[in-house]
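>>> Return atomic coordinates for the entry below.
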Amino acid sequence: MLRLTQVILPLDHTDDDLQQAVLTLLNINEEDLLSFSVFKSGYDARKREQIKMIYTLDVDTLSNTELLERFAGNQNIKATPDTTYQFVGELPTEQTTHTDRPIVIGFGPCGLFIGLILAQMGFNPIILERGKDVKRRTKDTWDLWRNRKLHVDSNVQFGEGGAGTFSDGKLYSQIKDRKHYGRKVLNEFVQAGAPEEILTISKPHIGTFKLVKMIQNMRQTIIDLGGEIRFDSHVEEFVMDGDAVKGVRLRGSDSQGGQTIMSNHIALAVGHSARDTFEQLQKQNIYMEAKPFSVGFRIEHPQSMIDKERFGTNAGNERLGAADYKLVHHCKNGRSVYSFCMCPGGTVVAATSEEGHVVSNGMSQYSRNERNANAAIVVGIEPAKDYPGDPLAGIELQRRIEKAAYVLGGENYNAPVQLVGDYLNKKPSTELGDVTPSYQPGVTLTDLSVLLPDFANEAIREAIPAFDKKIKGFGRKDAVLTAAETRTSSPLCIKRDDTYQSINTKGLYPAGEGAGYAGGILSAGVDGIRVAEAMALSMLKQISEQ
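Here you go, the predicted model:
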């Protein structure tokens, strides 16, 4: 088959127009065309009144070989690549050929794919998740949102599915993916019940409700393949033998009763909020480094305003859906401010995992039809400038902001909020405008500038008017800022070598966002596949040496 890229058509084109574009590009007759399908579609909205659709197509004709020769110099006409997932190694013919069951700590997107791949390879992984299954976890999460009751091991951050479960469910990334692992992730999601369109649209998303059912299906697949998933299983300590990990010891109050589970292949996929785990790693001298992260606020605007400013008269077009944005501004003080985790037609949610803290995050359903758009507006924090020394110092900075936000909100899990106009004019807010904040369980109007370092306030105050020049109305006076956005990424990196093992702890495989190697559902899933392969290769080597 042929892969055609950069096939550009008007927004209002028909299916017949798409077929005609194929015939024209290849200069063939209709009878020579056997079939074509959309591999990927997106849009170019830089000119909002002349929005173009951009397609990548897979085409089959009566003369594929001849056409490839004719268009050999055309970078937009190539042979369709094989995107089928293939493991690089020879798998055991029977599951009983090994006794060392690998352990996966964490059941977010990364741990999910480590467990799935290992199970598909026949290695019977044991997956340990400190939180609850997604059904019970959803109930606990709503308990905070509705009743102000926090469950510290079952919330937006912890539990089956990880932090990505209560998000927009974005499934795109800028990672390099030459082995098509991203396609493997998307294919597994579709098999588990995700909409098939995630395979073809350029910025796919799932939404929270669809994610919940999908994760349940993937869990059952792992179990059916011989894997084991233990919820309410909080790893408290690593069993060590010199510089090698040999197992884990669970917290005694957990359902497993402080059980010790032995294995010399352990994946650590705990997410960016497992602060007690990071503290334990430091106690056991497992090497970590501080890494940059960002802090700031969530900003809310009417979604209709964002649609109009991004799409003009094309706002509301079914092919476009709810408009998103991605913004960045480099400030005079040397800092950068950028939008992060933009949620079209979504809500701002309570996302703390520690008592006496307030954390905000964004979430959308698949329909993206809520009134407001929201996104994090954050400024970069740099270890060398802002918290040199201890790798855990970034966590302490996050905690200081979150604790202060809790106090500022009224010490009842209300989020402190401020209108953009008041924030820019350095005065507390006392009443809302037309934009109604979506955060639950509630909000408290106040002055947010006391939460962040002076350089961060200075940078954000410079960035918002700059963003307003790109999206008119972005700096509107009654847009709402909600604090605190602190969990943008892990503030540390658990360093690993080219075998994906910790650089000073054999058998420990740091993985995903919490270890500093991913930033979202798709990239976490891809990193999970890489780590699973590395673990499998090591176990296969052990088997061959027995």
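>>> rest of the way, CA atoms for contacts and neighbours
Fine.
>>> ok, longest helix in this protein?
Among all segments of the chain classified by DSSP state H, the helix with the greatest residue count is helix 521-545.
>>> buried stuff in that helix?
Of the residues in helix 521-545, those buried by neighbour count under the rule 16 or more other CA atoms under 10 Å are 521-537, 539-540.
>>> Residue 459 contacts residue 337, doesn't it?
Yes - in terms of CA atoms under 8 Å, residue 459 counts as a neighbour of residue 337; the distance is 6.7 Å.
>>> Give me the common contacts of these two.
Here residue 459 and residue 337 have 331, 379 as joint contacts, going by CA atoms under 8 Å, 6 or more residues apart in numbering.
>>> higher neighbour count, these two?
Set side by side, residue 459 and residue 337 show unequal neighbour counts under other CA atoms under 10 Å, the larger going to residue 337 at 25 against 22.
>>> Confirm that that one sits in a strand.
Yes - assessed by DSSP: H, G, I helix; E, B strand; the rest coil, residue 337 belongs to a strand.
>>> For the protein, which segments are assigned as helices?
Along the chain, counting by DSSP H, helices occupy 15-26, 64-70, 109-120, 134-147, 181-191, 208-224, 275-283, 303-311, 383-386, 393-409, 420-424, 454-470, 521-545.
>>> Against residue 82, how distant is the residue lying closest to residue 537 once chain neighbours are set aside?
Leaving out its chain neighbours, the residue that sits closest to residue 537 by CA to CA, 6 or more residues apart in numbering is residue 89, at 6.9 Å. When CA to CA, to the nearest Å is the yardstick, residue 89 and residue 82 sit 18 Å from each other.
>>> this one next, for a side-by-side:
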Amino acid sequence: MRLKITDIPVMPGDGEENLPALAADILGISPEEISGLEIMRKSLDARRSRPPLFIYAVVVSVSDSIIIPNIKDRRISKAPDLSVPSNHLRKSVLTERRPVVVGSGPAGLFAALFLASAGMPVLLIERGRAVPERIRDVEDFWGRRHFHPESHVHFGEGGAGTFSDGKLTSRVKNPLTAWVKKTFVEMGAPTDILIDAKPHIGTDRLRGVVVQMRRRLQELGCEIRFDAKMTDLIVHQEAVTGIVINGKEEIATDRVILAIGQSADDSYEMLLDRGVRLVPKAFAVGLRVEHPQALINEIQYGPWIGPDLPPAEYVLTARIPTLDRSVYTFCMCPGGRVIGCSAIEKGVITNGMSVSLRDGVFANSAVVVNIRTDDFAGKSFDPLSGLRFRRQWEAGAYDLGGGNYSAPAQRLVDFLRGCLTEGKIKTSYLPGVVSAPLDRALPRFAVEALQKGLTAFNVKMPGFITEEAVLIGVETRTSSPVRIVRGEDGQSVSVRGLFPCGEGAGYAGGIISSALDGIRAAEFLLKSCQ
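Purely as a prediction, here's the structure:
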């Protein structure tokens, strides 16, 4: 029989080789009676009031003839069936015209992989460039401040996640999550992502994973084209009949999976012109905060800090009743760096990025405040008003930074005091920062909420407010401010054959949820062919 055992504590520095003995002790049997053990989950309990512990969940195999004395222990249960639902029963699904997947971020890649695995011929187009060329363009921006409109942190193979921490956390409960992670491992991701409670790949390894996914797709017969921007959607009688690439090449198709990401403002405008129903959506804006990683380790681990513990993380939230706002940290990157990820010319946007080892000297996180649709749309209900709202503040950050893609920055204590930071600001930010008053970088209500929220954070995490902490602006691409409305069949409610998905459609956020939403779109497309 197979039994699941949870809440097995292991001290940092103690090896996983002790798990069979610990599991046997919980069961009330000898270690020799366990014929197999599989680690299902590993998390870190690092509450500051006590020494940190790694907490394991495992599945053990024991003979059916063995009596388990402690079978009623709450930590013991029958092991669940972990088989992953598969699409492999659907083979050689054919359509008159092959479907087109637009976008090669997580949603687009997994949508194409799901379709290709079902034997369906697929065309995958991406407006940006392949990983090697894209890396050169991004590094050119960071090093020489040359902005490439179609090849940057947001556009290109792998989507925005290619230049990120590569987090694989998600609140979505979906059995296909295991298949997504397993696919990443097959493509070269570390096996730890299968068991870690907070898995991440890291930008360095994720780039290779994305390239391997491209090769897998090509082996399955998927055609992939880079520098191929969908400039028009051909609609006849409220149904897709084709797309136009780069303003000149027409591709006939009756099914399009739209996985454009949240930074394709021109695509949103085109879709609206073609009658695709869009609505404004709430999102969040704010700043990036950066501390020395050693300081975060000291705060979080206290006297138990040591080499067997990973770089410390944090998640902080604060409700601001007087402003009816919420302030929270987002996309925290231990041992990472803050990067410039401009998506528009003469605009500054920040984000965080870490390599797989998370061995940088800084820790950073977005600190954002919720933005409601009435903050930018008012009573007009203009579906594109959120795009203009965030562009306004991105352009403002560009001007505050001196008009050369440097980001405006300020020590956290100076931001709270309302005074300009003097002297050199020490930060990891690429391509560079200049001292500027960040109370001019965001709407007044957002600034006030952030100041109150940061103060509250210091109560929850004493030491968060420090002379060493730096704020960098602005963080505006937390999620899409637009939703492409879809029905219960996964298709646009206004244009048949159009399957919006991922972050750009306003239905996902992060690598895992976007990948799952891409698979969902592919499943709906397959059903529409039956």
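>>> The longest helix of structure 1: how far from the chain's middle?
When C-alpha coordinates are averaged (CA atoms, centre = their mean, to the nearest Å), helix 521-545 of structure 1 and its chain have centres 20 Å apart.
>>> Run through the neighbouring helices and strands of that helix.
With contacts defined as 3 or more CA pairs under 8 Å, 6 or more residues apart in numbering; DSSP states H and E, helix 521-545 of structure 1 has these neighbours: helix 109-120, helix 181-191.
>>> State the span of structure 2 onto which the shortest one is aligned.
Translated: helix 181-191 of structure 1. Taking TM-score structural alignment as the measure, structure 2 aligns residues 176-186 with helix 181-191 of structure 1.
>>> The matching stretch against structure 1, how far on average?
Following the fit onto structure 1, the mean deviation recorded for stretch 176-186 of structure 2 is 0.6 Å by mean CA distance after the TM-score superposition for structure 1.
>>> Check stretch 325-340 of structure 2 too.
Taking mean CA distance after the TM-score superposition for structure 1, the mean distance separating stretch 325-340 of structure 2 from the aligned residues in structure 1 is 0.6 Å.
>>> which residues of structure 1 does that stretch align to?
Under TM-score structural alignment, the match for stretch 325-340 of structure 2 in structure 1 covers residues 335-350.
>>> ditto for stretch 265-283 of structure 2
Residues 275-293 of structure 1 are matched to stretch 265-283 of structure 2 when aligned by TM-score structural alignment.
>>> distance between the ends of that stretch?
In stretch 275-293 of structure 1, first residue to last residue: 15 Å (CA to CA).
>>> hey, which of the helices and strands packed on helix 521-545 of structure 1 is tucked in deepest?
By mean neighbour count, with neighbours taken as mean count of other CA atoms under 10 Å, helix 109-120 ranks first of those at a mean of 28.
>>> what's the offset of that helix from the middle of its chain?
Here the centre of helix 109-120 of structure 1 is set off from its chain's centre by 16 Å, with CA atoms, centre = their mean.
>>> Not counting it itself, show me its contacts.
Applying CA under 8 Å, 6+ apart, the contact partners of helix 109-120 of structure 1 are 104-106, 124-127, 161-162, 164, 185, 218-219, 221-222, 225-227, 267-270, 511-513, 521-522, 524-529, 531-533, 536.
>>> Report the contact partners of the corresponding residue of structure 1 for residue 231 of structure 2.
Using TM-score structural alignment to pair residues, one finds that residue 231 of structure 2 aligns to residue 236 in structure 1. Residues in contact with residue 236 of structure 1 (CA under 8 Å, 6+ apart) are 248, 249, 250, 251, 277, 280.
>>> Among those, the buried ones, what's the ChimeraX command?
For anyone working in ChimeraX, the buried entries among the contacts of residue 236 of structure 1, judged by 16+ other CA under 10 Å, can be selected with:
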select :248,249,250,251,277
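>>> Tabulate the contacts of residue 236 of structure 1 (CSV), appending distance to residue 468 of structure 1.
Below are the contacts of residue 236 of structure 1 laid out as CSV (distance: CA to CA, whole Å):
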residue, distance to residue 468 of structure 1
248, 51
249, 52
250, 51
251, 50
277, 41
280, 44
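>>> for the contacts of residue 236 of structure 1, which one is nearest residue 57 of structure 1?
For those, the residue nearest residue 57 of structure 1 by CA to CA is residue 277; the value is 45.7 Å.
>>> Just confirm residue 323 of structure 1 contacts residue 310, I think it does.
Yes - the criterion here is CA under 8 Å, and residue 323 of structure 1 meets it with residue 310 at 6.5 Å.
>>> Need the nearest residue in space to residue 358 of structure 2, chain neighbours excluded.
Leaving out its chain neighbours, the residue that sits closest to residue 358 of structure 2 by CA to CA, 6+ apart is residue 335, at 4.3 Å.
>>> Next, work out how far apart that neighbour and residue 300 of structure 2 are.
14 Å.
>>> Those two: which is more packed in?
More neighbours sit around residue 335 than around the other of residue 335 of structure 2 and residue 300, counting by other CA under 10 Å; the figures are 26 against 23.
>>> In structure 1, what sits opposite residue 486 of structure 2 in the alignment?
Taking TM-score structural alignment, residue 486 of structure 2 has residue 496 as its aligned residue in structure 1.
>>> can you map out the strands along the stretch 351-500 of structure 2?
Along the stretch 351-500 of structure 2, the stretches classed as strands by DSSP state E, counting those that start in this stretch are 362-371, 407-411, 433-435, 470-475, 482-484, 498-500.
>>> in structure 1, what residues pair with the fourth one?
Under TM-score structural alignment, strand 470-475 of structure 2 corresponds to residues 480-485 of structure 1.
>>> before we move on, what about stretch 402-410 of structure 2?
So stretch 402-410 of structure 2 sits over residues 410-418 in structure 1, by TM-score structural alignment.
>>> Just the endpoints, please. Distance across the matching stretch?
End-to-end for stretch 410-418 of structure 1, by CA to CA: 14 Å.
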